[in-house]
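Asker: pasting the sequence and the predicted model now:
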Amino acid sequence: MTGLILTLNSGSSSLKFAVYRPVDFGELTEKDCVLHGAIDEVGEHSGFRAFDNAGNILVDETLPAEISCGDRPARGVRNEVIIPCLEWIEAHIGSEVLIAAGHRILHGGPHYTQPTRFSKQVLADLTALIPLAPLHQPACLAPVSTLEKTRPDLQQFACFDTNFHQTLPEVAKRLPLPRRYSETGVRRYGFHGLSYAYIASRLPEIAPDIATGRVIVAHLGNGASLCALRNGVSIETTMSLTALDGLIMGTRTGAIDPGAVIYMLQTEQRSADDVVDILYRQSGLLGISGVSSDMRLLRKENGNFSVKQAIELFTYRIVQEIGALIAVLGGLDALVFTAGIGEHDAALRHDVCSAFAWMGIVLDQSRNDQMSSVISAEDSKICVFVEPTNENLMICRAVLGCLNESRSS
C-alpha cells in the first residue's frame, strides 16, 4: 500500500495525532508509526510537539503570536492552529502522501455502529448528537471541517468510541425511562471504546491464559470509566447515554442523583446551559477539591482537606463500580489499569487493589512503584496489569479496514 494515514484524537483543549505507514493491508502495529504528537492550547499559548517512533523530539515549540492569539472555540483546537501543524507534518514526510485521515468521534448514536467515511450527511448526523456530548463532540468534529476545506481530496473516516460496546446485552443498554425514549435512541452506549478495544487486542499477547476470561479494564484519566470484558468483548461499562455517567472525573460528576439536577433547575433557577456547565466543567475532582482537575497537582496538596476528600471519593467510586462489575462478570481473573492516572498514579492503584484484598488481590509494591507491566504479586489470585493504551493505533486500524473493504468491493 502506498501512502500514509493520519489519525486525529481531539480533546477539549488538545489534539493528539499520529502518522502511520501501513505495509500493504496487513495487520498494523506500533512499529508502523512514523511520528506522533499533540497540539495543546493552554492559557494564552498554543504548543506543538512531535516525536518519531523512537521517542526522539522532532519539534517542540510555541506557535507564533499571530497564530496563538485570537478567539478560541468553546471546545477543541482552532483551525488557525491545526493548519500550520498539518503543513509541518506534510513537509516532514516529504514525497510521501497522506491518503486518509481517521478521527476519534465520541458519539455515534444508534445508527453509526462501524467506522464510516465522512460525507455531508454523516457530518450533519454526528453534529446532531452534540447535545449528548457537549464537551467532546464539537471538538472531535472541528478538525473534520478543517480538513474538508483545506484538503478536500483527503478521505476522512469517523471511528467511534461507542462501537466497542455494541456487544452489551440488551438489558444493559436499557434506561428506566418511558419506552418512547428508547425508541428515539435514548439508551446506554458506553465510551472509551477505542481504548478498550486496544487493551482487548493486547490481552492475548500479555496474558494469553486470561485473555478470554473475566477482565475489568480501568481507563482512568481526566475522563474515567470501567469496562467488564468476557472473552475479550464488552459486557458492561460505567458510562451510559453520555460520557457524564459513572465514575467521578476531572471536571465531570459521574453518576449523581437526578434530584440534584432538579434542585439546580427549580430551587436555584439555573438554565439548562448552566446545568451543563456545572455537570461537565465545574464538578468532579476540580469541584470537590477547589484546586485542580489534575491528579498530579492534587497529590502535591496532600495537606489540603478538600483535596483529600476529592481523592477519597474518586477512589471510593472506582472501588464501588469495580465491585458491581465483578458481580456482573461472576468473578474476576484480571484487572488492567490504563490511561493517564491509571498508568502513572501508583498510590491510586495501591488503594484500589487494597480494597479487594478479600478477593485475593495481592500487590507487589516494588512492581507497582516501578509501573511494571504486571504489578500483582506471585501469590495473588487475581492478576493486575498496567498497560498503556493506544487509541491512535485503533483509529488507523479502523481506517485501514475501510480502505481494504473499499478496495475489495
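Answerer: Happy to help now that I have it.

Asker: for the rest of this, base every contact and every neighbour count on C-alpha atoms.
Answerer: Will do.

Asker: which residues of the stretch 1-150 of the chain fall in strands?
Answerer: 4-10, 14-20, 33-42, 45-52, 57-62, 98-105, 116-117 (DSSP state E, counting those that start in this stretch).

Asker: what about versus this one:
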Amino acid sequence: MILVLNAGSSSLKIEVFDENLTSLITGAVTNIGTDGELKLRKSVTQVTALTHADALSLMLDALTEAGFGIDTLSAAAHRVVHGGTILTRPAKVTPEVIRAIESVIPLAPLHNPNNLAGLMALQKVAPELPQYCSFGTAFHATNPDVAIRYAIPQTQHDAGIRRYGFHGLSYANMVADFGDDLPEHLLAFHLGNGASLCAIKDGKSIATSMGYSPLSGLTMGTRSGDIDGAAVLRMSQSLGEEETDRMLNKVSGLQALAGDNNMKTLLQRDDAAAQFAVEHFCYWAARHAGSAVVAMGGLDAVAFTGGIGENAAPVRDRIMELLAFLGTVPVHIIEADEEKQIARDALALMNA
C-alpha cells in the first residue's frame, strides 16, 4: 500500500492506494496551527495540531486504528508544487532531492516549504519507509524553449524568470486515464478556482497557459489571469508590492467581476455582473485555447477536468461554442485525481 500525502499551508490530506491504484481510505487534518478537525472516512474529530508534524502524528494514529499502520505501508508519496528546472520527473526522496526542493523554494515560497514539512515529518517517524515525490511543474518540462522563454535579458532568464506551468499532475493523470485511446492533439482544460489549459501532443505538454506563477493565463476564481506588467507596476506603486500581490491572487478574477468566486452560484444568478463574469471566464479560456491549438499544430479532441470542468456543463458548452470554428471534435470529461497520479508515479519508480 502507498500513502499519498498533500501538505498545504494549513492542512494535511492523505489517501491510501493499493497496488492496483484503488483508493482504500482518505482523510485530512485541517486548520493546522489552531483548532481544527481530523477527518478519516466519514468520521470527524476535533483536534489541535500546531505543526505539520503534529498533524501527521494524529493522522498516523488514526490510520493505525483503521488498520493502516506504518508497518502495512510499502511507501509514501508526496505532492510538491514546484520542481524548477532540476526536478522534472518523479523522484525517490534522497538528501539530494531534498536539497533540490529547498533550492527552488524562492519559486514557490508559499507551497514548497509546506510540502517539505510533511515529507520531513514522516521521515522522522518512519526513516526506513521509502518516500517519493511528484512535482506539479514536471509535466510541462517537455515544453520547447520557444514556449518557456520570456523575451527578457539572459541574466533574468538564468535567475529563473521563465514559464514553468502548473496543474501538471492533473494533466498527467488525464493522459494516463485515456491510455491507448489518447488523441494525438489534445486540448486539455483544468478548470476550478485555479484554471489553466494545456496543449498535449502525443501525450506530452507542448504549451500551457500558466507561466512563472499560477497567476497568469485564464480568468480564475480569485486570480486575475493575464495582466500587463506595466499595469502591475502601476498598482504596486500606489498599493505596495504586498497588497498588489494579495489583490491579484486573492480578490481578482470572478470574485472581482461578480463578488463571488463560486461558479455554481454565478450560474444560478441572472444579474448582469454574474453573466459577464461567466462570459469572461469562458471567453478567455477559449481565447487561450486558440493559442494552444496553434502550439500543437492541430486539434483532435478536447478534455475537461477540475471542479468547474467536470460539473459546469454551461461553461463547457460555451467554451466549445466559441471554439466551433475549429470544427467538431470529441469532448471528454475526466475526473481530476492528482493523488492517484502521485501513487502511480511512486509505483512506477518502485517497479523500475
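Answerer: Perfect, thanks for sending it. On a predicted model such as this, the values are computed, not experimentally measured, just so you know.

Asker: on that earlier part again, would you turn the strands of the stretch 1-150 of structure 1 into CSV with mean neighbour count and distance to Glu268 of structure 1?
Answerer: CSV is the format used below for those (neighbours: other Cα atoms under 10 Å; distance: least, Cα to Cα, whole Å):
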stretch, mean neighbour count, distance to Glu268 of structure 1
strand 4-10, 24, 34
strand 14-20, 23, 33
strand 33-42, 20, 32
strand 45-52, 19, 36
strand 57-62, 14, 42
strand 98-105, 23, 34
strand 116-117, 18, 43
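
Asker: let me know which of the ones you listed is the nearest to Glu148 of structure 1.
Answerer: strand 98-105 (10.7 Å; Cα to Cα).

Asker: quick one: what's aligned to Val352 of structure 1 in structure 2?
Answerer: Following TM-score structural alignment, the counterpart assigned to Val352 of structure 1 within structure 2 is Ile319.

Asker: who are the contact partners of its match?
Answerer: Ile319 of structure 2 makes contact with Cys282, Tyr283, Ala285, Ala286, according to Cα atoms under 8 Å, 6 or more residues apart in numbering.

Asker: is it true that the last one touches Glu321?
Answerer: No: using Cα atoms under 8 Å as the test, Ala286 of structure 2 is too far from Glu321 to be in contact (9.1 Å).

Asker: who has more neighbours, the two?
Answerer: Ala286 (20 against 12; other Cα atoms under 10 Å).

Asker: got a list of what the more buried one touches?
Answerer: Here Ala286 of structure 2 is in contact with Ile319, Met320, Leu322, Leu323 (Cα under 8 Å, 6+ apart).

Asker: want to throw those residues into JSON lines with distance to Ala117 of structure 2 and secondary structure?
Answerer: As requested, these are exported to JSON lines (distance: Cα to Cα, whole Å; DSSP: H, G, I helix; E, B strand; the rest coil):
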{"residue": "Ile319", "distance to Ala117 of structure 2": "39", "secondary structure": "helix"}
{"residue": "Met320", "distance to Ala117 of structure 2": "41", "secondary structure": "helix"}
{"residue": "Leu322", "distance to Ala117 of structure 2": "44", "secondary structure": "helix"}
{"residue": "Leu323", "distance to Ala117 of structure 2": "43", "secondary structure": "coil"}
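
Asker: any chance of those in JSON lines with distance to Ser74 of structure 2 as columns?
Answerer: Below are the contacts of Ala286 of structure 2 laid out as JSON lines (distance: Cα to Cα, whole Å):
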{"residue": "Ile319", "distance to Ser74 of structure 2": "43"}
{"residue": "Met320", "distance to Ser74 of structure 2": "44"}
{"residue": "Leu322", "distance to Ser74 of structure 2": "48"}
{"residue": "Leu323", "distance to Ser74 of structure 2": "46"}
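
Asker: helix, strand, or coil at Phe166 of structure 2?
Answerer: Secondary structure for Phe166 of structure 2, judged by DSSP: H, G, I helix; E, B strand; the rest coil, is coil.

Asker: the counterpart of it in structure 1 and Thr242 of structure 1, how far apart?
Answerer: Aligning on TM-score structural alignment places Phe166 of structure 2 opposite Phe191 in structure 1. If you measure Phe191 of structure 1 against Thr242 of structure 1 using Cα to Cα, to the nearest Å, the figure is 8 Å.

Asker: ok, now Gly37 of structure 1?
Answerer: 28 Å.

Asker: enumerate every residue touching Ala348 of structure 2.
Answerer: Here Ala348 of structure 2 is in contact with no residue (Cα under 8 Å, 6+ apart).

Asker: trace it over to structure 1, please.
Answerer: In structure 1, Ala348 of structure 2 lands on Gly401 (TM-score structural alignment).

Asker: is it true that that match lies in a helix?
Answerer: Yes: assigned with three-state DSSP, Gly401 of structure 1 falls within a helix.

Asker: before we move on, back to that, thought the match of Phe166 of structure 2 was touching Asp161?
Answerer: Yes: with contact defined as Cα under 8 Å, Phe191 of structure 1 counts as touching Asp161 (5.1 Å).

Asker: same list, the strands of the stretch 1-150 of structure 1, but as a markdown table with distance to Glu87 of structure 1 please.
Answerer: Output for those, formatted as a markdown table (distance: least, Cα to Cα, whole Å):
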| stretch | distance to Glu87 of structure 1 |
| --- | --- |
| strand 4-10 | 13 |
| strand 14-20 | 13 |
| strand 33-42 | 13 |
| strand 45-52 | 12 |
| strand 57-62 | 13 |
| strand 98-105 | 11 |
| strand 116-117 | 23 |
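
Asker: ok, which of those comes nearest Ser225 of structure 1?
Answerer: Of all the strands of the stretch 1-150 of structure 1, strand 98-105 comes closest under Cα to Cα, at 16.9 Å.

Asker: now that closest one and strand 4-10, what's the angle there?
Answerer: 20 degrees (axes from the mean of the first three to the mean of the last three Cα atoms, to 10 degrees).

Asker: need the contact list for whatever residue of structure 1 lines up with His288 of structure 2.
Answerer: The alignment partner of His288 of structure 2 in structure 1, by TM-score structural alignment, is Glu321. Residues near Glu321 of structure 1 by Cα under 8 Å, 6+ apart: Leu226, Thr238, Gly246, Leu247.
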